[in-house]
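>>> Model the structure of this input:
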Amino acid sequence: MTNRFIVNRREAKVMGVGAGIADYTGIDPLIVRLGLVAALLLTGPVVIFLYVITGLVAAER
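Predicted coordinates for the structure are as follows:
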């Protein structure tokens, strides 16, 4: 677990946000990605908007 959120584009599937969250929290990336899909199904475009904003604004590794 790191002390700062960093987008992980090396292990990315789309923009590296899920891999970055997994690195930051120490959770398996598959679980994080499934959680993002579940959040997408529950909230719709809100998660897409936040995902893209996070991918563009967060620092890269």
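>>> When you work out contacts or count neighbours from here on, use the C-alpha atoms and nothing else.
Will do.
>>> I'd like the next helix or strand past the host helix or strand of Gly35.
Assigned by DSSP states H and E, Gly35 belongs to helix 29-43. Sequence order places helix 45-57 as the next helix or strand after helix 29-43, per DSSP H and E.
>>> now that next one against helix 29-43, angle please.
Angle of helix 45-57 versus helix 29-43, following axes from the mean of the first three to the mean of the last three C-alpha atoms, to 10 degrees, is 130 degrees.
>>> here's the other one to compare against:
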Amino acid sequence: MSVIKHDPIGGPPSKGFRLDRTDAKIWGVCGGIANYTGIDATLVRVGFVIGALVSFGTAAVIYGAIGLIAD
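I've put the predicted structure just below:
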């Protein structure tokens, strides 16, 4: 069963989380999170880097899990 992501009449796309392949540096996780939340992708990337340093790599593992599971 497929899910329609865009309204066929031309309305706005549905707000579901998807990896962003156009704004991707590694897998598009940060770009997808930025599109989903409406904030700048650079801020999300900086947040992941700071989170990876502070959490001793746990944020990097979460990033990898999102990249493998999503989309």
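>>> what's the TM-score here?
With the length set by TM-score structural alignment, normalised by the length of structure 1, the two chains reach a TM-score of 0.85; 58 aligned residues with a C-alpha RMSD of 1.1 Å.
>>> related to what we said a few turns ago, in the helix holding Gly35 of structure 1, what's buried?
By neighbour count with 16 or more other C-alpha atoms under 10 Å, helix 29-43 of structure 1 contains the buried residues 29, 32-33, 36.
>>> With distance to Thr2 of structure 1 added, can I get these in CSV?
Putting these into CSV (distance: C-alpha to C-alpha, whole Å) gives the following:
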residue, distance to Thr2 of structure 1
Pro29, 15
Val32, 16
Arg33, 19
Leu36, 20
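>>> re the thing from before, so the helix holding Gly35 of structure 1 corresponds to what in structure 2?
Helix 29-43 of structure 1 corresponds to residues 41-55 of structure 2 when matched by TM-score structural alignment.
>>> Give me the contacts around the matching stretch.
Stretch 41-55 of structure 2 is contacted by residues 30-31, 33-35, 57-60, 63 when judged by C-alpha atoms under 8 Å, 6 or more residues apart in numbering.
>>> What's the ChimeraX line that selects buried ones from those residues?
Burial among the contacts of stretch 41-55 of structure 2 is assessed by 16+ other C-alpha under 10 Å; the matching ChimeraX selection reads:
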select :30,31,33,34,35,59,60,63
